[in-house]
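[1] quick check, what structure comes out for this input:
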Amino acid sequence: MPITTFFKLVEIQTKLASLFPFLLGTLFAAYYFNAFNLVNTLIFFVAMLIFDMTTTAINNLMDYQKAKDKGYKDEVNVIGQEKISEKLIIRLIIGMLIAAMLLGILLVFRTNIILLVIGAGCFFIGVFYTFGPIPISRMPLGEPISGLVMGFGIFFIAAFVNVNDTNLLSLLFSKQSFILEGNLVSILSLFFVSLPTVFFIANIMLANNTCDLEQDIVNHRYTLPFYIGKKQAVRLFNVLVYLSYVVIVVAVLLGLLHPVLLLLLGTIIPMRKNLALYNDKQVKSETFVIAIKNIVLFSSSEVVLLAVSLLFK
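    As a prediction, this is how the structure comes out:
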């Protein structure tokens, strides 16, 4: 399989959705916990990227196999477009899944066994997000689950592999007993600061499902926009964007982020222009990209400002 075809299969351009929570979680660990572990960070990055590509390949395979519309199957889905062998895709999926699991187990040995529990949960959700008789992506739970697992899950693990586990979360065994220890304030701080990423990743899924609403109904995919309607889905898209700015302001007021992060408010002007274009029409080929532009605009600015805030430590 040519590398260009492989990149289309795994939709390499969408991996920004996992890159941003990874970068933000790593930088927040350095800022808030004064902790950074280069080896653990690199191992997690590779494992995360491989697993993200795996779930996307599974998604495309499931969409191809479950498609009711022959036009979509042969002309829209990458497997039909590129005439890729299903057996080859299955072998790729298994290979990438094993590689991600091995890297994850290595990280468990380098940190704490609680990571095995967290990682297993992420693997389960990631696989069954698109696999099985009723995958999560075909239900109205797709947006909140994708936002939480990627936006908070990746953010949390990126911080966890850098921070001494006793300062954050740990699972200890002693004969027949086990002790689960954690710092509730630290965990809640991580969750709150990760919320903008949660919202923007959920918005990518929301925009995709809103633009594909008619096609999804034909292919028996009943996602959140089907239940709440396109008008409310567009309204929710806007609300999640503005809530992200509110979170940043509150996080600064709580002392979780440096005041320099308030410069992020300057991105509201181009963000409003993006939202105006999206509100005008929801067409996959024309305006879905706005969801990607939004996360790039907001999260890349947040990454830069969080990195700058390290200079004031």
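
[2] could you use CA atoms for every contact and neighbour count after this?
    OK.

[3] got the buried residues for stretch 5-14?
    Of all the residues in stretch 5-14, those buried under the rule 16 or more other CA atoms under 10 Å are 6, 9, 10, 11.

[4] narrow the residues you listed to those in helices?
    6, 9 (DSSP state H).

[5] quick one more, to check against the first:
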Amino acid sequence: MTKVIEADKGFKVWWHLTRPHTLTASFVPVLLGTAIALAINHETINFGLFLAMLIASMLIQAATNMFNEYYDYKLGLDNEHSVGIGGTIVRHGVAPKTIMIIALTFYFIAMLLGIYICAMTSWWLVAVGLVCMLIGYLYTGGPYPIAYSPFGELVSGAVMGMGIVLIAFFIQTKEVTIEAILISVPSMILVGAIMLSNNIRDIVGDTEGGRKTMAILVGRHNAVTILATFFIISYLWIIALVIFTPLSVWALLVLLSIKKPIQAIKLFRAKEKPLEVMPAMKYTAQTNTIFGFLLAIGLLASYLL
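    Presented below is the predicted three-dimensional model:
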């Protein structure tokens, strides 16, 4: 019985290392890009490519989280009291080297999947994939980590939000269209919002650690205002596309998710301690997930109906 409990705890340790609540930032864009390909270009979906892209994206996201854990520990930013971390190093005694080996293994598997995707589509994607993987590493690794700068939201949004959507679209259609780019804009913004909410929560600790995030530079109050602006633009963008482009009215299903960002902003305004605002981060991540799913459903409904 004891061994079963220990095994269960061990699984939870490794599961938390991937920071599963962040993985929506990788699989939702893949789903959305595929839905755009079906609804806008009326393509027949290659499910092998879809699954390969989905798994590769999630592996890269999980590896990026592990690089984050490794380098935050190395730089002294994480300790056993830190909020929102996997905690495998500072709380569970896992060797940092082990974390790095797992992350690099995930990258290797993602590269194998990438080779399959390129062989089935275009070898130009090799360069794109390598750039994405390099950015994933440099987000917290290297001499000038992106996450410690004011550009974390921009880079993560562009690569994970818009970039993954467009790659998922391209492998199904062999092209990138203006329509796909326009529809992917809210995904870019909302992935950036996830990173911004994380930086708002960590503003005190990050300041002490020497980071220069957007939240630190503009101040907490303004950072929350920017987060609210991100949410507002995302919803207005889809409404504008429905009004001014051929995008189906079914895309307005995204409005059903509007409760989550409202909850996030209200909580960020009312509370400041990291533990108290953890639900606000959850609401922000849920906004990205639910918004993306509803938009994908709306696109599929427009195709089927």
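
[6] where does the TM-score land?
    Once superposed, the chains reach a TM-score of 0.89 (TM-score structural alignment, normalised by the length of structure 2), with 289 aligned residues with a CA RMSD of 1.8 Å.

[7] what is the nearest of the buried residues of stretch 5-14 of structure 1 to residue 72 of structure 1?
    residue 9 (15.2 Å; CA to CA).

[8] now do the strands in the stretch 151-300 of structure 1.
    169-174, 177-182 (DSSP state E, counting those that start in this stretch).

[9] for the last one, packing partners?
    Spelled out, it's strand 177-182 of structure 1. strand 169-174 (3 or more CA pairs under 8 Å, 6 or more residues apart in numbering; DSSP states H and E).

[10] looking at the strands of the stretch 151-300 of structure 1, which is buried most?
    Ranked by mean neighbour count, those are led by strand 169-174 with a mean of 14 (mean count of other CA atoms under 10 Å).

[11] let me know the angle separating that one from strand 177-182.
    Angle of strand 169-174 of structure 1 versus strand 177-182, following axes from the mean of the first three to the mean of the last three CA atoms, to 10 degrees, is 160 degrees.

[12] now find how far off-centre strand 169-174 of structure 1 is within its chain.
    Averaged C-alpha coordinates place strand 169-174 of structure 1 at 28 Å from its chain's average position (CA atoms, centre = their mean, to the nearest Å).

[13] what does that strand rub up against?
    With CA atoms under 8 Å, 6 or more residues apart in numbering as the test, strand 169-174 of structure 1 has contacts from 112, 113, 114, 160, 178, 179, 180, 181, 182, 183.

[14] repeat that for stretch 4-24 of structure 2.
    Stretch 4-24 of structure 2 is contacted from outside by 58, 61-63, 65-66, 69, 85-88, 92, 282, 285, 288-289, using CA under 8 Å, 6+ apart.

[15] quick one: distance of that stretch to the chain centre.
    Centroid separation for stretch 4-24 of structure 2 versus its chain: 19 Å, with CA atoms, centre = their mean.

[16] ok, stretch 150-170 of structure 2 next?
    8 Å.

[17] so who does the equivalent of residue 157 of structure 2 over in structure 1 touch?
    Superposed on structure 1 with TM-score structural alignment, residue 157 of structure 2 falls opposite residue 147. Residues near residue 147 of structure 1 by CA under 8 Å, 6+ apart: 197, 198, 199, 200, 201, 202.

[18] can you tell me how far residue 248 of structure 1 sits from residue 24 of structure 1?
    Residue 248 of structure 1 is 13 Å from residue 24 of structure 1, where distance means CA to CA, to the nearest Å.

[19] please apply the same query to residue 109 of structure 1.
    24 Å.

[20] again with residue 305 of structure 1
    10 Å.

[21] okay, and the common contacts of residue 248 and residue 24 of structure 1?
    In contact with both residue 248 of structure 1 and residue 24: no residue, using CA under 8 Å, 6+ apart.

[22] tell me which residue is most central in structure 1.
    residue 150 (2.9 Å; CA atoms, centre = their mean).

[23] ok, now which ones touch that residue?
    Counting by CA under 8 Å, 6+ apart, the residues that residue 150 of structure 1 touches are 17, 18, 21, 198, 201.

[24] and the first one, what helix or strand is that in?
    The reference is to residue 17 of structure 1. helix 16-32 (DSSP states H and E).

[25] so where in structure 2 does that helix end up aligned?
    Under the criterion TM-score structural alignment, helix 16-32 of structure 1 matches residues 24-40.

[26] with structure 1 overlaid, how far apart is that stretch on average?
    Here the mean offset of stretch 24-40 of structure 2 against structure 1 after fitting is 0.8 Å, by mean CA distance after the TM-score superposition for structure 1.

[27] before we move on, what about stretch 100-118 of structure 2?
    Averaged out, stretch 100-118 of structure 2 is 1.3 Å away (mean CA distance after the TM-score superposition for structure 1).

[28] which part of structure 1 lines up with that stretch?
    Going by TM-score structural alignment, stretch 100-118 of structure 2 lines up with residues 90-108 of structure 1.
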